[in-house]
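Novice: okay, sequence plus prediction incoming.
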Amino acid sequence: MKALLTFLLFSGVIMTSHSQIKVNHIAVHVSELEASKKFYENIVGLKEIEEPFKDGLHAWYDIGSGAALHIIEAPNTPTEISKVNHLCFSMEDMDSFIQTLKDTNYPFESWVGEKGKVTIRVDGIRQIYIQDPDGMWLEINDDY
């Protein structure tokens, strides 16, 4: 059931008893907008899109299927860091992404925390974990 819900969330449309809904955006609290923008653009490879606030505290990124990632600079960034609470992005060319991490000396690890290692899930999907500048975990997998 959890795998089905994850698939439906990331495919963009969910059927409920009332109507269809789709993921609009995911908001992430960051402590330094510029550092986080560099991470999401240069490491993850997201493309920044127009954001309406123009206040220097927000950046929005296209994450596919009409959904966006909103990063928002605010004081008192939550301090709980858990790999269980993570964002997940699927890469079309995971080998190239891993090579970019190696080329830039950006650390990644397996689910169990082995540095520079890839986890292969029971369904054959490869996944790694990286952290953004505030320590938030991101899963990167090849379930593209």
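Specialist: Yes, it's here.
Novice: could you use CA atoms for every contact and neighbour count after this?
Specialist: Will do.
Novice: number of nearby residues for P78?
Specialist: 12 (other Cα atoms under 10 Å).
Novice: please name the nearest non-neighbouring residue to the residue most central in space within the chain.
Specialist: Nearest to the mean C-alpha position of the chain, by Cα atoms, centre = their mean, lies L87 at 3.9 Å. Excluding the flanking residues, the one nearest L87 by Cα to Cα, 6 or more residues apart in numbering is L138, at 4.7 Å.
Novice: residues in contact with the one you found?
Specialist: Contacts for L138 (Cα atoms under 8 Å, 6 or more residues apart in numbering) come out as 83, 86-89, 129-132.
Novice: next, the one to line up against it:
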Amino acid sequence: MNTAGFHHVAVICSDYEKSKHFYVNILGFEVIQETYRAARNSYKLDLRVGEQDAIELFSFPDPPARVSRPEACGLRHLAFQVSDIEATVAYLQSQGVQSEPIRLDELTGKRFTFFSDPDNLPLEIYEH
């Protein structure tokens, strides 16, 4: 397999408008395209993250709950690279988004912390 990188990460939300506000207005991701699929009664929102990465935000009627804390089996978390972790944490807090205390990655010497999206999906900010 000759992989060039990630094409996108898909996230299913329980409250489309709340999650759209979070990812677009709080995290600042650019809307590429928004599609309403009447046959599925669902939205698909394509978001640009950074220069080339993307998140697909999906809404479905009554999606089942999923265990999502970082130590559960399956997808552990999504990590976003930032240049200034303290400024990012301060910004998130100003928007009402709480994060865990900043920690140091003992393997890389880089700082990181976790916060959650509206559906409690664990998200990480990692300082580069």
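Specialist: Structure's in. What do you need? It should be emphasised that the depicted structure is a prediction, and the values quoted were computed from it without experimental measurement.
Novice: re the thing from before, which of the contacts of L138 of the first structure still touch in the second structure?
Specialist: For the contacts of L138 of the first structure, the contacts that persist in the second structure are 86-89, 129-132, with contact defined as both residues aligned by TM-score structural alignment, their matches' Cα atoms under 8 Å.
Novice: top of those residues by neighbour count?
Specialist: Counting neighbours by other Cα under 10 Å, the top entry in these is Y129, with 26 neighbours.
Novice: run the chain-centre distance for the longest helix along the second structure.
Specialist: Of all the segments assigned as helix in the second structure under DSSP state H, the longest by residue count is helix 85-94. The chain centroid and the centroid of helix 85-94 of the second structure are separated by 15 Å under Cα atoms, centre = their mean, to the nearest Å.
Novice: name the SS class of the counterpart of N25 of the second structure in the first structure, please.
Specialist: Residue pairing (TM-score structural alignment): N25 of the second structure is matched to N42 of the first structure. Taken by DSSP: H, G, I helix; E, B strand; the rest coil, the conformation at N42 of the first structure corresponds to helix.
Novice: roughly how far apart are N42 of the first structure and T16 of the first structure?
Specialist: 37 Å (Cα to Cα, to the nearest Å).
Novice: between these two, which is the more surrounded one?
Specialist: Using other Cα under 10 Å as the criterion, N42 of the first structure and T16 rank with N42 on top: 13 against 8.
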